[in-house]
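Let's see this in three dimensions:
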Amino acid sequence: MESKQHLYLVDGSAYIFRAYHRLPPLTNPQGTPVGAVYGYTTMLWKLAQDLHEADGPTHLAVILDKAGTSFRNAMYDQYKANRPPAPEDLVPQFPLIRVATRAFSLPLVEEDDVEADDMIASYAREAARRGWDVTIVSSDKDLMQLVGQCAEPHVGPDGEKVEGGCVDMLDTMKNQRIDVPEVVEKFGVLPELVGDVLALMGDSVDNVPGIRGIGPKTATKLIQEHGSLEGALAAAPTMKPGKLRESLIEQADMARLSRRLVQLKEDCPLPIELDALKLGVIPKPPLAEFLSEHGFTSLLKRLDGGQAAPGPKTQLHPAKPENAPAPAAPSGSRQALPEMPAVTREAYECVQTRERLEHWIARAFAARKVAFDTETSSLDAMRADLAGISLALGPNDACYIPLGHGGADMFSEVPTQVAKAEALALLKPLLESDAVLKIGQNAKYDLNVLARHGVNVGPVDDTMIISFDLDAGRSEDGIGGGHGMDELSTRHLGHTTLTFKEICGSGKKQIPFGEVPLDRATQYAAEDADVTWRLHRKLKPRLAEEAATRVYERVDRPLIPVVAQMERHGIKVDRDRLARLSTEFAHAIGALEQEIYGLAGQEFTIGSPKQLGDILFDKLGYKGGRKGKSGQYSTDQAILEGLASQGGAPVATKVLEWRQLSKLKSTYTDALQAAINPETGRVHTSYSLVGAQTGRLSSTEPNLQNIPIRTEIGRQIREAFVAEPGHVLLAADYSQIELRLAAHMADVPSLKEAFAAGEDIHARTAMEMFGLVDRDTRGRAKTINFAILYGISRWGLAGRLGVSSDEAQAMIDRYYERFPGIRRYIHATLESVREKGYSQTLFGRKTWFPRINASNPNERAGSERAAINAPIQGTSADIIKRAMVRMGPALAAAGLGHVRMLLQVHDELVFELPEGDVAAASPVIERVMAEAALPSVGLDVPLGIEIGSGPNWGAAH
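The predicted structure is shown next:
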């Protein structure tokens, strides 16, 4: 397979003016000014040679502005009207600069009626579409709109799948790579929103008007709060009276014009084909002739000697603090990372005075990147006491700031430490600064702890989520596995971290972290921040190289603060209602036990798999018993359901009912009462962004995602989740989203037509499968629709439908006959996963299946079933995550910022809002959910949303 292509696009105009202002006036033997030409030549020489030697780009072009106007002048005749004419001695150098570029045998692009930025954007888009990575050599803020763009995977002209390339920038003056985090640091928004910020603030250099009185900070704040330029303009009438509100309303048309002016044109015809931009060794003869003609003797000597132009090497990676080597990729066009020094815990500092704390804060501001961690008294972020905070600025460059250390009683010695309120007041500007990237491991926990102390941390990178987006499911080859810090440290850094048990003990001898001596606490806490910093440096570059940047930056990373806020909101539960349910369940469980004893002919421990197996298969003589290695019968749910479906094993049916009731009682009606937070009176579940391999969120402590949906018991439990007085709960649910995605991804015309027409999809399937629609055929069609997407076997389908395996196989065959696209999708998916080792969602999320080619048929079949469903279920998860990220800004723009998003359960979002706002909020919520895939993914089917509301969750669902 052809190696990855990497195109460098040099903003030549920026080079010209930098060269002109850096060097004193010079003339050539003919008396022509050539100072800018000389500077441009040395800069271009160094760039081309350094990048070629570093095996960086495969292709390169220099883009220049052609003299004259562009199409923007027709849009706005004052565009660039304020620009002064070029200096008199620079004008005659422009033609020579073009000659210099051609002397290097480098492609030169300049076109009429468009600007260099437009040509750069057009080349970048086409190259990324062909699967090439693109680096723009410039620091122009307008071009930062392109950073992080990744082309969609697609099928190329030769029929092979093409993985889209991505775009970044390189500022050679600062030796700094500019990627999405750097753009966010500069503008406070993602690259796709930079144009919206520029449209509000305007540009005096290009005479882009913007809105008078709005500067960079206000522009950024407006876009952050309202999600887009149009969102800010739409929200203006609802803003408090003042100059800002008036300006937004009165100058809205000028802002929209400015947005069009800063929008880059990405569809310009390419005057030179991409393949013609291939970079090779620079031929000497034409360059030597040019250098000689203009009297550049020192450069000519270096050319003859084969030496490069003077100055430091052009850096291919971001500039970092002096103690931090620049990151690089493990393979491809990037060089290997230099080894980091071994962890030295003795190097960490315990910060116990205001002066030292201010010193670390100043260094963190200068570094623009800091890893952080909190030490607390509990794993429950909503109840934990804050013991301290650790910071890291590089390998072994870390500290611990104790804030709550001291003994358990009033006579214990309290060590010297900065007062908690004082320290947090000093740390707040750093932790909230848009100019400093904060790096955490499971940062959501730390965000919640600090938010309870009035510190709203951001922007944040999370190494746990970066690891998940790179290696979800990738466990067997030692590259993937779990995503906890200790495991990541061992795997990626070869370092074993201190454990909590080593520091605090265990069992009855365990002490709170606040009682740990400061020397040991510093070693443990600062190491966490240090390791997190190292993991970030190791893992973050892999995102771009392994095509994971898009799913991380556009799906998972923006979700961190959203989910954290949902956890802090929590949801109210009716304790009395839960207590009554627990009592009712206890009576029902007792009655079931007596029935089971009667059917078994004796009393036994129903919860004991061994005793139950002996009763079912030895005493009662039911068929189908299988003993495992332990010598006891298996009595899992599948076994019991198989016995129950035969109709002759009523004891199995009763045991299943007993298990469900017992689980619901212990997991929900009992546990939810204990989970009520005494301070808030609400239950605060914890969501994991890495808990499900396909990308779905999982819920723990308590788990709110396994409450039965369609049973009476499940409804009763949901009725215990209630709204505050005067409020209601609103539930918005994607309708059959996985079937809709299957219709799109498998390209099934009949299913797409049915969804577009709003038909009952199960009825349509029943008609296709059985030729008639009634309650029985629709029910069977529904089972088949979902089962096929999960790669079910003939035996599995037979068990669900209560038919023979041959009948089940005939149904599967009939399904594939009626919907051949599904068969093609399954075949293509499995072939791809077997070849690559992973599946992908429409948004690029990878799920690894290391056992897809296993020799063990059971392992292989299990991986195949999961691989069939992962792209569909993962895409569904990505879509609802995107909806969650967009929901807050959309509601705020509609004047509904007080609407709270509380829960995410599979395909459903639950909100709490004043009863009178349901009519206004429902269409906003529906629109955000329906359009969540756009603009990254356009679907051939509409996303249906079902919305209900009521005083409790059961009534709303």
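
CA atoms for contacts and neighbours, from now on please.
OK.

So what's the gap between the lengthiest helix in the chain and the chain middle?
For the chain, the helix that runs over the most residues, judged by DSSP state H, is helix 857-893. How far helix 857-893 lies from its chain's middle: 12 Å, per CA atoms, centre = their mean, to the nearest Å.

Helix or strand next in line after that helix, which one?
For helix 857-893, the following helix or strand on the C-terminal side (DSSP states H and E) is strand 900-905.

what's next to that next one, contact-wise?
The contact list for strand 900-905 (CA atoms under 8 Å, 6 or more residues apart in numbering) reads 566-567, 569-571, 697, 704-705, 909-913.

Mind doing that once more with 10 Å?
Outside strand 900-905, the residues that touch it by CA atoms under 10 Å, 6 or more residues apart in numbering are 562-563, 565-572, 684-685, 687, 696-699, 703-707, 729-733, 880-881, 884, 887-888, 891, 909-914.

what's near enough to touch Ala732?
904, 907-911, 922, 925-926, 929, 945-949, 956-957.

Repeat the analysis, applying 8 Å as the threshold.
Ala732 sits next to Glu908, Leu909, Val910, Ile925, Glu926, Ile945, Glu946, Ile947, Gly948, His957 when contact means CA under 8 Å, 6+ apart.

here's the other one to compare against:
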Amino acid sequence: MRYLEYSEVLGVLHMANFVVVDAYGFLFRAYYALPQLHTSQGAPIGGVYGFINILLKHLLTHNADYIAVVFDTGSKNFRHTLYPQYKMNRPRLPEDLLRQFSPLREAVSALGIASEEVHNFEADDVIATLSTKYASEDVQVRVITADKDLLQLMGEHVQIFDPIKNKYLTDEYVVDKFGVTPDKLLDVLALTGDASDNIPGVPSIGVKTAARLINQFGSLDNVLSCAEKVEQKKCREMLIQHADQALLSRDLVSLQRAVEFDGDLNKYAKKLPDSEQLLAFLEKYELNSLRGKIEQCYQISLESPDRQGGAGEMPESHTEDPVAFLRKCENVGLLAFHAKIADGTINELSVAYDREHALTVRGDEVRNFMDAARQILASDSVLKIVHDAKLIMRHFPDLGAFDDVMLMSYSLDAGSHDHSLAGMAYRYLHQKFPARLACTLVQLHGVMRNKLLLDRLFTVYYQLERPLVRVLYEMQEIGVEVDTEILKQLSQDFHGSIRSLEKEIYDLAGCKFNVASARQLGKLLFERMGLSSSAKKMPSGSYSTNAEVLTELAAEGVEIADKVLKWRHFSKLKSTYVDALLRQVETGTKRVHTSYSMISTATGRISSSNPNLQNIPIRSKEGTEIRKAFVAREGHKLVSADYSQMELKIMAHIAGVQAFRDAFSEGKDIHMVTAQQIFGDGVTDPELRRRAKSINFGIIYGMSPFGLAKNVGITRQEASQYVAQYFRSYPEIKNYMEAIKAYARKYGYTRTAFGRKCYISGINSEQHTVRGFAERAAINAPIQGTAADVVKKAMINLRNKLEVGAIILQVHDELLVEVPESHVDRVAKLMKEVMEGVANFSVPLKVDIGVGSSWGSMAKLESV
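Below you'll find the predicted structure:
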């Protein structure tokens, strides 16, 4: 299978581009592929959010001069007249999806996009008509859809773009999937029919047979007229018996390309949306997080002062002397400011000292104002109220006392997907269009500070989130040194392993194929090699070749499956880690500077990106080799401190598991202790210890016996027996699990040992799958969240006490410090004392200390 490369797409950008969107097809894909978001009033909006988000992303990266969104009318059409049973067996759509039809139409209108729908025809017919009518040497038509029927339209000037895969589809893709080129697809679909639309086709003829027949005879008409010549008896009989049915099916599948409706190409010219209508839509459906992308896409501002609601509100001052204004801020003891940043430069500042008095500084005035404000910004006697303090520190490194409303919002509800200033203004202040941004910051600060007190989250923000900003900012700025020569060598080594594995795979397969193509691999394994016992088909009709399937095959002795798993392993290491890291190393310093996010997880965990250093493999040999590229600068060493068994110790503390407490206090191997509890005293078998370890951690994550059976490689009956024995051995854990689920059902959230709230969405859902997922989250969140809080507190305390050296990396439960060689022992001792003393749990926390010249060559330090 081959997708069109982006460079090939660029070749047609000199032409006018007409984007045609299959509205409901796109919505359906977004609904099923993305999280099911709801507004605060419970209205489903996830599909519409996905539709807008992906469409804007497409428009940002692919030029569009004209755009049309095509809807189905929802009523019967000419195909029902031809065949009354058409689409008769379709199940009713989910209620949450149906309720998004109307908001989708509102979205399209609010974005200023022309739409079409024509009575007695389907959206596919209208799309086909638009494509046929306007595709030419001067106009390139791009159809955004995942509907296979529309692949018929593909041609020199009509492209198909799959919105979820984010890929242009090519002729090769159609041939790979259907066995024929796009111009012959109609005849293949006529033979196969379509069960989802109740199109009959010819019984017993699938895609492979249909493609073979069409390729052999040239067309459906020729196949039917030469049916007597078809060798396979059953196929020949079916074609003769159901010839009329095949022709009917072709009429049903065929796209009408001359549907009549008003309008010429200019009707679909891309235009700017009406800001007031668009803002009202975003407010109504609580989609303010999309504002930034909309502004970027249309090159407009949705925060103009004249849109500020509220009678009698004073306009922002643009003429007051900045020095005099700053003096007032100093007298009040408060400076709220919001910076608009583009390409790393502040081009506008909105500042205020209360809810009514504000000043806006733009353009050349910004630098002068920043110079005048530097002393106040660094002062601890004037409180700065900002949004995203860590970003502000990039421009004001000496930022003094501050409050960050973004982190206040995160502390109040870590699970919220919108901590933008616009989203918070709507949620907490009911402001529609917060143009007076600095005054909005002052208002939010007062409201959210009180809410932190009422929700007993004051300490979470003031003792964990706010102090951590400075720590993470410094870590980002310092970065970590990378030995690029090691990475280059690894890239070459991995490339060699990939090529070697490909040769072995081709030898085992007996042919060459695209190893990266799941479809080609599936056909090879389950059709050509006949490994049907492990075959699992996905809704698309292709075989699943995920890691789970390949691992099962490898365990059965299928060598090619094992080789493909290794090929994927090396391919991912090379592309995702080694080559990506090489691109992100700063040439001058040879250091890489990751970006830490404080608001990305629901449990309080920190995440990193550009690069994501938290996902570098830990246990594999290759992962260790990659870590060896992270080195200490000359004259320094890296000191690592990693919490040992922290999550199990937290479980022991929260659930009051006496057997765990005793085992940890006596220094016993907790997994061997569990193995002996389940399998009998005196057990020393490493395999049984491995199973016990899987159970220990599986229980924390709410794993079912079914999941445990798959994870450990045992029968479901054995897994059920192990879990039952586990709960008999540790009844406190079972009691904790039931109690925490009941608490979450009653209050909608759980809490960590530090008081952080973890909201549990869907805990009272009537859908078993949704409720089961939520129950597992309720069990795990207090443990994961407490572990996150422990690490955050450790980072804050260590940074405050570290006199030499610097924290340069945080990955899961591990901290990495770069320190001069002469201070290694002192810093190692300090790290152990600080990190083990963070929390007074009933089970003492322990850290393992390692020292080395690189992250991947740490020697355990026993002397501390």
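
What remains of the contacts of Ala732 of the first structure once you look at the second structure?
Among the contacts of Ala732 of the first structure, the contacts conserved in the second structure (both residues aligned by TM-score structural alignment, their matches' CA atoms under 8 Å) are Glu908, Leu909, Val910, Ile925, Glu926, Ile945, Glu946, Ile947, Gly948.

what about the closest residue to the second one other than its chain neighbours, which SS state?
Closest residue in space to Leu909 of the first structure, ignoring its immediate chain neighbours: Ala732 at 5.3 Å, by CA to CA, 6 or more residues apart in numbering. When the structure is reduced to helix, strand and coil (DSSP: H, G, I helix; E, B strand; the rest coil), Ala732 of the first structure reads as strand.

Ala732 of the first structure and Thr297 of the first structure, how far apart?
Going from Ala732 of the first structure to Thr297 of the first structure by CA to CA, to the nearest Å gives 73 Å.

what about the strands in the stretch 1-150 of the first structure?
In the stretch 1-150 of the first structure, the strands defined using DSSP state E, counting those that start in this stretch lie at 6-11, 59-63, 108-109, 133-137.

Now list the buried members of the kept ones among the contacts of Ala732 of the first structure.
Glu908, Leu909, Val910, Ile925, Glu926, Ile945, Ile947, Gly948 (16 or more other CA atoms under 10 Å).

What is the aligned counterpart of Glu833 of the second structure in the first structure?
The equivalent of Glu833 of the second structure in the first structure is Arg927 (alignment by TM-score structural alignment).

got the angle for whichever strand or helix holds its match vs helix 857-893?
Taking DSSP H and E as the definition, one finds Arg927 of the first structure inside helix 918-930. For helix 918-930 of the first structure against helix 857-893, the angle by axes from the mean of the first three to the mean of the last three CA atoms, to 10 degrees is 140 degrees.

Helix 918-930 of the first structure: average distance to aligned residues in the second structure?
Helix 918-930 of the first structure, aligned to the second structure and superposed, deviates on average by 0.8 Å (mean CA distance after the TM-score superposition for the first structure).

Wait, a strand at Val728 of the first structure?
Yes. Counting by three-state DSSP, Val728 of the first structure is part of a strand.

That one pairs with which position in the second structure?
In the second structure, Val728 of the first structure lands on Lys637 (TM-score structural alignment).

Excluding sequence neighbours, find me the nearest residue to its match.
Using CA to CA, 6+ apart and skipping residues adjacent in sequence, the residue nearest Lys637 of the second structure is Ser853, 5.1 Å away.

number of nearby residues for Gly680 of the second structure?
Using other CA atoms under 10 Å, Gly680 of the second structure has 11 other residues around it.

next one: Glu738 of the second structure
Neighbour count for Glu738 of the second structure, taken as other CA under 10 Å: 12.

name the element Met254 of the first structure belongs to?
helix 252-262.

so where in the second structure does whichever helix or strand comes after that helix end up aligned?
Once the chain leaves helix 252-262 of the first structure, the next helix or strand it forms, by DSSP H and E, is helix 284-293. Counting by TM-score structural alignment, helix 284-293 of the first structure falls onto no part of the second structure.

Could you do stretch 232-248 of the first structure as well?
Going by TM-score structural alignment, stretch 232-248 of the first structure sits over no part of the second structure.

mind checking the end-to-end distance for that stretch?
Start-to-end span of stretch 232-248 of the first structure (CA to CA) is 8 Å.

Can you tell me what Asp848 of the second structure aligns to in the first structure?
Taking TM-score structural alignment, the alignment pairs Asp848 of the second structure with Glu946 from the first structure.

wait, what's in contact with its match?
Contacts for Glu946 of the first structure (CA under 8 Å, 6+ apart) come out as Ala732, Asp733, Tyr734, Ser735.

and what of Ala401 of the second structure?
Ala378, Ser379, Asp380, Ser381, Val382, Leu383, Lys384.

who does the helix or strand containing Tyr24 of the second structure touch, helix- and strand-wise?
According to DSSP H and E, Tyr24 of the second structure maps onto helix 23-33. For helix 23-33 of the second structure, the elements it packs on are helix 46-61, judged by 3 or more CA pairs under 8 Å, 6 or more residues apart in numbering; DSSP states H and E.
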